[in-house]
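> model this:
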Amino acid sequence: MEKTIHQGRNVKRFREMQGYKQEAFASMLGEDWNQIKISRLEAKEEIEPELMEQIAQALKVPVEALKNFDEEGAINIIANTFTDFKDNAQNVIAMNYYSAVNPIDKWMEALEENKKLYMALLKEKDEKIALLEKLSSGKK
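All right, here's what the predicted structure looks like:
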């Protein structure tokens, strides 16, 4: 038993995937189109080749996609290629790894260390000056 592909449903799916309402899609097809005609078009199992070409151009998809898209086949492909999180956990962790080192925090730590060293240097200089003043006043 050969399964026929409902071309009208495919038009509807591609229209919805692109976010077009029936009214907007009707205006894309021309002035003689309206929401009711789009609804009827999407109910058709088979669409005329010339009209299918016009629809494909409006939706910017290949005609073959509208003619041959099979939702069950697409669902099977997705189901067969889906991997569970636990199977893929290490890959996810590796992809989401980022350094916990914040460069701004490191910069601030370095500035604080520089400040402490500078203050110690100034204190030592003041002590040397005081010692030299004491020595020079003792010689006089």
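> C-alpha only now, for contacts and for neighbours.
Will do.
> would you list every one of the helices in the chain?
7-17, 22-29, 35-43, 49-59, 63-68, 71-81, 85-95, 103-139 (DSSP state H).
> For the second one, list every residue counted as buried.
Looking back up the chat, that one is helix 22-29. Buried residues in helix 22-29, counted by 16 or more other C-alpha atoms under 10 Å: 22, 25, 26, 28, 29.
> Export these as JSON lines, with columns for distance to residue 37.
JSON lines is the format used below for the buried residues of helix 22-29 (distance: C-alpha to C-alpha, whole Å):
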{"residue": "22", "distance to residue 37": "9"}
{"residue": "25", "distance to residue 37": "11"}
{"residue": "26", "distance to residue 37": "8"}
{"residue": "28", "distance to residue 37": "13"}
{"residue": "29", "distance to residue 37": "11"}
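> Single out the most deeply packed of the helices of the chain.
Most buried of the helices of the chain by mean neighbour count (mean count of other C-alpha atoms under 10 Å) is helix 7-17; its value is a mean of 19.
> so what secondary structure elements neighbour it?
With contacts defined as 3 or more C-alpha pairs under 8 Å, 6 or more residues apart in numbering; DSSP states H and E, the secondary structure elements packing on helix 7-17 are helix 35-43, helix 49-59, helix 63-68.
> Let's see that with 6 Å instead.
helix 35-43 (3 or more C-alpha pairs under 6 Å, 6 or more residues apart in numbering; DSSP states H and E).
> One more, please, to line up against the first structure:
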Amino acid sequence: MAETLHIGRKIARIRELKGIKQEALAIDLGVTQQTVSNIEKSEKIEDEVLDKIAKALGVPADAVKNFSEEAVFNYFNSFHDSSTGDFRHHCTFNPIDKIVELYDEKVELLERLLASEREKVELLRNSK
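Predicted coordinates for the structure are as follows:
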């Protein structure tokens, strides 16, 4: 068993800080949302389960075991980016444009696949 003070609350808080919903975590783990809810209510969980959850959350299991709100605030308060001297980070692309670009690429790929399938059908018809 993982030795912690209410590991379920720590899991829930890390999940929330990462912006992950219980449903999404459940899908990653291959369990139901209710199972994730029950895990988050548990004071202790087995190390094997903790390892799977930590992996799904993208953090080491030790980070979950040692998680504290104070540590999070200390980390962010001590963080600085010496290259810019400030905390301003700007998105370098328009997310909507990126979605449209990906959609267009997918449509183009599907059109090529469809053309290839049509060629195969035509070849089969001509070989008879």
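> Closest to residue 120 of the first structure out of the buried residues of helix 22-29 of the first structure?
residue 25 (76.0 Å; C-alpha to C-alpha).
> residue contacts, the closest one?
Shown here is residue 25 of the first structure, which makes no contacts under the criterion C-alpha atoms under 6 Å, 6 or more residues apart in numbering.
> and what of residue 41 of the first structure?
Applying C-alpha under 6 Å, 6+ apart, we find residue 41 of the first structure in contact with residue 8.
> Please say which position in the second structure it maps to.
When the structures are aligned by TM-score structural alignment, the residue of the second structure matched to residue 41 of the first structure is residue 39.
> Report the aligned residue range of the first structure for the lengthiest helix in the second structure.
What stands out as the longest helix in the second structure, according to DSSP H, is helix 95-126. Counting by TM-score structural alignment, helix 95-126 of the second structure falls onto no part of the first structure.
> same deal with stretch 49-58 of the second structure?
The counterpart of stretch 49-58 of the second structure in the first structure, counting by TM-score structural alignment, spans residues 51-60.
> Stretch 10-17 of the first structure vs the second structure, mean deviation?
Compared with the second structure after fitting, stretch 10-17 of the first structure deviates on average by 1.0 Å (mean C-alpha distance after the TM-score superposition for the first structure).
> Figure out how far that stretch is from the centre of its chain.
Its chain's average C-alpha position is 23 Å from that of stretch 10-17 of the first structure, according to C-alpha atoms, centre = their mean, to the nearest Å.
> List of residues touching that stretch?
Stretch 10-17 of the first structure has contacts (C-alpha under 6 Å, 6+ apart) with 42, 66.
> now stretch 60-77 of the first structure
7, 10, 56.
> who touches the first one in this structure?
Taking C-alpha under 6 Å, 6+ apart, we find residue 7 of the first structure in contact with 45, 46, 67.
> contacting residues for residue 98 of the second structure?
Contacts of residue 98 of the second structure (C-alpha under 6 Å, 6+ apart): none.
> For residue 19 of the first structure, grab the count of nearby residues.
When counting by other C-alpha atoms under 10 Å, one arrives at 11 neighbours for residue 19 of the first structure.
> Residue in the second structure paired with it?
Taking TM-score structural alignment as the alignment basis, one finds that residue 19 of the first structure is matched in the second structure by residue 19.
> Same check on residue 114 of the first structure?
Aligned against the second structure by TM-score structural alignment, residue 114 of the first structure finds no counterpart at all.
> Who are the contact partners of residue 114 of the first structure?
Neighbouring residues of residue 114 of the first structure by C-alpha under 6 Å, 6+ apart: there are none.
> what about it, distance to residue 6 of the first structure?
74 Å (C-alpha to C-alpha, to the nearest Å).
> repeat for residue 40 of the first structure
Taking C-alpha to C-alpha as the criterion, residue 40 of the first structure is separated from residue 6 of the first structure by 13 Å.
> just residue 130 of the first structure next, same as before
The spacing between residue 130 of the first structure and residue 6 of the first structure, counted by C-alpha to C-alpha, is 98 Å.
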